[in-house]
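Engineer: Test case, fold it:
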Amino acid sequence: MKISFHGAAHEVTGSCHLVECAGRKILIDCGMFQGRSELVEDNAAKFGFEPSEIDMVLLTHAHLDHCGRLPLLVKRGFKGEIIATSATRDLARLVMLDAAHLQEEEARRHHRHGRRGGSREALYDTMDALDAVDRFGRNATYRKTLSLFDGIEATFFDAGHILGSASIRLDLTEHGRTRKILFSGDLGPDNRPLLNDADPPEDADIVVMETTYGERDHRGLEASIAEFLAAIRATTGRGGNVIIPTFALERAQELLWFLREGMASGEIEKSLRVFLDSPMAISATRIFARHDEALRPELANIIHKGRDPFQLPELHFTRETQDSIALNEIRSGAVIMAGSGMCTGGRVRHHLRHNLARQESAVIFVGYAAEGTLARIIVDGAKHVKLFGEEIPVRAQIHTINGFSAHADQTDLKRWLARTRHPEKIFLVHGEKKSMEVFAKGLDPAKVVMPELHHSFEL
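Structural biologist: Coordinates of the predicted model:
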């Protein structure tokens, strides 16, 4: 038995872990690296293994940094089965097709403008994404064990991160020896309004766990909601727009819920114009209604009664590009939620271009921003940023509200790990170096490993 790490090793993105047992090779996630511009080359590089030799992929959830290179895996020869929860399957299809479209657009733009470095090919195209969709086979159900191969079983557990997200335990038997290895995937915080809390198994010999926020705790949710609504009131009061770089999966839906609750309580005006300027987020919001099995019972009951839990009086969906462009003519009184959450691409960059220089406007960041991303640059206090070849001064009010994170904080991570009883070995992944080191201080150093990229370990 062996495990090797081909992504999210000493960094937050690109999750990709390979388990070898009984002559089989099983991949846990195959995500895209996100952040610095040089990661384009990292995504195009070899995986560290031969795709055609992979027998199966188990997918923890549908975020791009966990599923984004599946089409490339298929393009390079993978012909096995992909297993995920039903909700993850629907969302991953959406994410991969969107990623293919964006890459095709970028390649065309790169060719059209003759950018330095010559032409750039898309990492994969729409057909590759559709081919990856075709590889999805069985749907996993939480806490129901699946037999994968002789001596290999998998059980998915609710991770509470986004709709359909899972931690995955592999029960591996080889030469009469059995090992239980648990992959946390990305874990969500407890007590969120839409999803159930993470629900780990109570036995694991080896744990591979994320440490995105392993060095700190989030601000309390109630205080974060109050700050969020206050920032909106202040911005509309001084005649500006609110720009919210929004992750399409989970964050967009959660923010709509908080806005709905704020209007119901009278904390913000019901006449507030809210624009969800993200085709992916619009589609993801519809997918939520299909998968009430993955939602908190209170929210599922609302849907069962035929009510839309995300509807606002002045909510506008802007799918078409021309409708998005038209939003730039609005000078005040609008809340514009657009992707991407880290501002690495998408429509939000255009809205930032038209609002960052305006003192009366505000930008509210409500999620993690990886090193090197435009979001992180702004959050870290940049006075000017470059957008579409222009130097844009940062005069808008910048708000960073980490209490909305879909990631578990240090306390939640420790609580989750404690529930797995006493694993013999803990591999820390999916975190920056500082985050992993701080989290490791509270653990038995003899048990902790922080693997390097492409390193492998006997189990």
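Engineer: going forward, measure contacts and count neighbours with C-alpha atoms only.
Structural biologist: OK.
Engineer: tell me which residues of the lengthiest strand in the chain are tucked away?
Structural biologist: The strand that spans the most residues within the chain, counting by DSSP state E, is strand 166-174. Using 16 or more other CA atoms under 10 Å as the test for burial, strand 166-174 gives Ala166, Ser167, Ile168, Arg169, Leu170, Asp171, Leu172, Thr173.
Engineer: ok, now stretch 419-431?
Structural biologist: Buried, per 16+ other CA under 10 Å, within stretch 419-431: Thr420, Pro423, Lys425, Ile426, Phe427, Leu428, Val429, His430, Gly431.
Engineer: Same question for stretch 442-449.
Structural biologist: So for stretch 442-449, counting by 16+ other CA under 10 Å, buried means Val448.
Engineer: Columns distance to Ala281 on top of the buried residues of strand 166-174, output as TSV?
Structural biologist: Formatted as TSV, the buried residues of strand 166-174 follow (distance: CA to CA, whole Å):
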residue	distance to Ala281
Ala166	21
Ser167	24
Ile168	26
Arg169	30
Leu170	32
Asp171	36
Leu172	38
Thr173	41
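Engineer: out of the residues you listed, which one sits closest to Asn301?
Structural biologist: Ala166 (22.5 Å; CA to CA).
Engineer: thinking that closest one is in contact with Phe157, fair?
Structural biologist: Yes - counting by CA atoms under 8 Å, Ala166 sits close enough to Phe157 to count as a contact (5.2 Å).
Engineer: Which parts of the stretch 151-300 of the chain are strands?
Structural biologist: 152-158, 166-174, 177-183, 206-210, 242-245, 273-277 (DSSP state E, counting those that start in this stretch).
Engineer: Could you also give me the structure for this second sequence? I'd like to compare it with the first:
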Amino acid sequence: QCFDEDAIELVRQGINPLSFPWLKYAISSEESKMINFDTNPKVIISASGMCEAGRIRHHLKHNLWRPECTILFVGYQANGTTGRIIVDGIDEIKLFGEPIQVKAEIAQLPGSSGHADKDGLIHWVNAFTNKPRKVFVVHGEDSVCEEFTQCLKEEYGFDAYAPYTGTSFDLITGQMIAEGNKEKKSRRTTVNKRNKSVFDRLVAAGKRLMSVIAHNEGGANKDLAKFTDQINSLCDKWDR
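Structural biologist: Sure thing, here's the model as predicted:
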């Protein structure tokens, strides 16, 4: 139901339209991280699209500083997101607590998106047999949400509203209970606090490891040797 006629015809022929002979999947996060240590030229397809979370952040850390690489953003990048900051031309960005120089070529395909455009949304909302009593526009830039809300009101007769953070409505009566706050919040502060919180957990884990080492004093040589090898293996993996 989601494919166009060309894609459906490929499916009828037994061809997967979402795959090709050279496509390789990295199932686990460890497999994904190891891609960055393969020196062969490649295209890495990764999420999340706005680089706020997920495996893409590891790929950015290992490739943003390389002038021979290209970081291609497919689709929209919201204000305040890591992706938008990179697209806007920042020279240095912090990832996993480490400052990374942006030397790679940064490009964008702004016309590609998994979301419906204005015409698609209008077609969707007008397809209801029973017209919605109220339409809330909640996704997109503030100015675009306001403009689309006005379009729904003036051109199609919908009772539409673009709520902000904290807005509350009674969905039975359709009445507003509380008006939201239009003041923009700094997302970077939240991200930096989150990064610090994760690093604090890592430091706490390191202190716990030292405590476990102390508790094993006097243990069997075989067990201590195995424990030592495991710690060294972990250090070799992350000391890069």
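Engineer: Quick check: TM-score for this pair?
Structural biologist: In this superposition the chains share a TM-score of 0.59, using TM-score structural alignment, normalised by the length of structure 2; 167 aligned residues with a CA RMSD of 2.8 Å.
Engineer: Show me where structure 1 has its helices.
Structural biologist: Remark: helices assigned in structure 1 by DSSP state H are 39-44, 64-67, 70-75, 86-113, 126-134, 221-237, 251-265, 279-290, 297-304, 321-326, 348-355, 374-379, 410-418, 433-440.
Engineer: equivalent range in structure 2 for the fourth one?
Structural biologist: Think helix 86-113 of structure 1. Alignment of helix 86-113 of structure 1 against structure 2: no match, by TM-score structural alignment.
Engineer: Can you list the buried residues in that helix?
Structural biologist: 86-104, 106-108, 110.
Engineer: Tell me which residue is most central in structure 2.
Structural biologist: Ser48 (2.7 Å; CA atoms, centre = their mean).
Engineer: Can you tell me what that one aligns to in structure 1?
Structural biologist: In structure 1, Ser48 of structure 2 lines up with Ser340, judged by TM-score structural alignment.
Engineer: With Pro67 of structure 2 instead?
Structural biologist: So Pro67 of structure 2 corresponds to Gln359, using TM-score structural alignment.
Engineer: same thing with Thr149 of structure 2?
Structural biologist: So Thr149 of structure 2 corresponds to Ala440, using TM-score structural alignment.
Engineer: Report the contact partners of that match.
Structural biologist: Val448 (CA atoms under 8 Å, 6 or more residues apart in numbering).
Engineer: Quick check: it vs Gly431 of structure 1, distance?
Structural biologist: Between Ala440 of structure 1 and Gly431 of structure 1 the distance, using CA to CA, to the nearest Å, works out to 12 Å.
Engineer: cool, and Ala289 of structure 1?
Structural biologist: Ala289 of structure 1 is 32 Å from Gly431 of structure 1, by CA to CA.
Engineer: number of nearby residues for the closest residue to Lys2 of structure 1 other than its chain neighbours?
Structural biologist: Spatially, and ignoring its direct neighbours in sequence, Lys2 of structure 1 is nearest to Glu458 (4.5 Å; CA to CA, 6 or more residues apart in numbering). Glu458 of structure 1 has 9 neighbours, counted by other CA atoms under 10 Å.
Engineer: Surely Glu458 of structure 1 and Glu20 touch.
Structural biologist: No - applying CA under 8 Å as the test, Glu458 of structure 1 and Glu20 come out as separate, 9.5 Å apart.
Engineer: can you give me the strands for structure 2?
Structural biologist: 70-74, 92-95, 98-101, 105-109, 135-136, 160-161, 168-170, 175-178.
Engineer: and Ile85 of structure 2, what pairs with it in structure 1?
Structural biologist: Alignment note (TM-score structural alignment): Ile85 of structure 2 maps to Ile377 of structure 1.
Engineer: OK, contacts around that match?
Structural biologist: Glu371, Val385.
Engineer: 10 Å instead?
Structural biologist: Contacts for Ile377 of structure 1 (CA atoms under 10 Å, 6 or more residues apart in numbering) come out as Met342, Cys343, Ala369, Ala370, Glu371, Lys383, His384, Val385.
Engineer: corresponding residues in structure 1 for the helix ranked longest in structure 2?
Structural biologist: Of all segments of type helix in structure 2, defined using DSSP H, the longest is helix 187-215. Against structure 1, there is no aligned range for helix 187-215 of structure 2 (TM-score structural alignment).
Engineer: Any buried residues in that helix, and which?
Structural biologist: Asn195.
Engineer: Against which helices or strands is that helix packed?
Structural biologist: Judged by 3 or more CA pairs under 10 Å, 6 or more residues apart in numbering; DSSP states H and E, the packing partners of helix 187-215 of structure 2 are helix 82-87, strand 92-95, helix 221-238.
Engineer: 7 Å - rerun?
Structural biologist: Helix 187-215 of structure 2 sits against no helix or strand, with contacts defined as 3 or more CA pairs under 7 Å, 6 or more residues apart in numbering; DSSP states H and E.
Engineer: next one: that helix to chain centre, how far?
Structural biologist: 23 Å (CA atoms, centre = their mean, to the nearest Å).
Engineer: when you compare where it runs with where helix 221-238 runs, what's the angle?
Structural biologist: Orientation note: helix 187-215 of structure 2 sits at an angle of 160 degrees relative to helix 221-238 (axes from the mean of the first three to the mean of the last three CA atoms, to 10 degrees).
Engineer: Can you report how many residues lie near His62 of structure 2?
Structural biologist: For His62 of structure 2, using other CA under 10 Å, the count is 14.
Engineer: Now for Gly111 of structure 2: which residues touch it?
Structural biologist: Gly111 of structure 2 makes contact with Gly75 under the criterion CA atoms under 7 Å, 6 or more residues apart in numbering.
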